[in-house]
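[1] Pasting a predicted model and its sequence here:
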Amino acid sequence: MDKQLTGSFEAMLPMVDQMAAKFKLDAAAKGELTDIYRTWFNDDIDRAAVMRKIKDIYATSFTEKELQAVTQFYQTPAGKKFLKKSPELMRLGAQIGMQEAQSKQAQLLNRLKPFFEKHNIE
């Protein structure tokens, strides 16, 4: 579970790349920005609390017998491979989602424009 949490963070790093591009940061500044995010994730995020909450979600979604079956699966070669590949797959999936969202930014802005006008937001 900790590997998946770390994978989720790694999936967020393309956002940092976008920020660096938006602010026209050089490689050193981009590295500094990435380090700030890594420090925040490693030092400020309460992983134990997050994992407790995730465990609670699983406990309310699956029976103990089902969780035992899932645990048995993760002990198989396919399950071990799944766990090993999951962080990278999550990162790639997040990139795909981010690319799609970026490609549709104009549509979002068109949808937001009447709202901004209605509420006098510039």
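    Everything's here; your move.

[2] alpha carbons only for contacts and neighbour counts from here, please
    Fine.

[3] Give me the neighbour count for residue 15.
    Residue 15 has 14 neighbours, counted by other Cα atoms under 10 Å.

[4] One more to weigh against that first structure:
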Amino acid sequence: MKQLLTLVLALTVALPLAAQTATPSAASAPVAAVSAKQRQAAEELLQAMNMEQNMNKSIDQMVTMQVQQRPDMKSVEPELRTFMTKHMSWATLKDDMVQLYAAEFTEKDLRSLTTFYKSAAGQKLLDKQPELLRATMQMGQQRLQQNIPELQQLIEKKMQSQDSRQ
């Protein structure tokens, strides 16, 4: 049970990255007053960005990846999918995301972004974005792994300094 709880927490942290969006929940973000036109423009933008499909794919990929990495979780895969869909799907987060985008961008900005995402270049960016994000994360992980000895030295030095003060 503890392993399942850890897995669910890991999924909730990782899902926004996989979905390529960092959207705080409405409960944690201040609710700005937005016009109906801004909300409509935000919804059109999110539609042009294929947000519903991307979020559904992300949920599927995250659950599949976790089950592949942890075969002991296979027996609870249906429950995991149900839970993630219930709390992290487009249907669940749509209104909060529309509000977030509408609050962050003017109606004019939203319409410009929608025009871009509907263009061939915008669609290409959407198609390539998951691959680019994966590659960027891999580069970052490799860079960190290459430099872990430096971090260890910094931490050891700091700890020794603190020990000598006590």
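    In hand now; what should we look at? Just so it is clear, the structure is predicted and the values come from calculations on it, not from any experiment.

[5] what's the TM-score for these two chains?
    In this superposition the chains share a TM-score of 0.57, using TM-score structural alignment, normalised by the length of the first structure; 99 aligned residues with a Cα RMSD of 3.6 Å.

[6] Aligned counterpart of residue 3 of the second structure in the first structure, please.
    Under the alignment (TM-score structural alignment), residue 3 of the second structure maps onto nothing in the first structure.

[7] in the first structure, what residues pair with stretch 134-147 of the second structure?
    Under TM-score structural alignment, the match for stretch 134-147 of the second structure is residues 91-104.

[8] Would you indicate which residues of the matching stretch are buried?
    91, 94-95, 98 (16 or more other Cα atoms under 10 Å).

[9] Take these and lay them out in CSV including distance to residue 36 of the first structure and secondary structure.
    Listed next are those as CSV, based on distance: Cα to Cα, whole Å; DSSP: H, G, I helix; E, B strand; the rest coil:
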residue, distance to residue 36 of the first structure, secondary structure
91, 19, helix
94, 21, helix
95, 21, helix
98, 21, helix
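
[10] Export the residues you listed as JSON lines, with columns for distance to residue 57 of the first structure.
    Listed next are the buried residues of stretch 91-104 of the first structure as JSON lines, based on distance: Cα to Cα, whole Å:
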{"residue": "91", "distance to residue 57 of the first structure": "22"}
{"residue": "94", "distance to residue 57 of the first structure": "22"}
{"residue": "95", "distance to residue 57 of the first structure": "25"}
{"residue": "98", "distance to residue 57 of the first structure": "26"}
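
[11] Give me the mean distance between the strand or helix carrying residue 132 of the second structure and the first structure.
    Using DSSP states H and E, residue 132 of the second structure sits in helix 120-146. Helix 120-146 of the second structure differs from its equivalent in the first structure by a mean of 0.6 Å after superposition (mean Cα distance after the TM-score superposition for the first structure).
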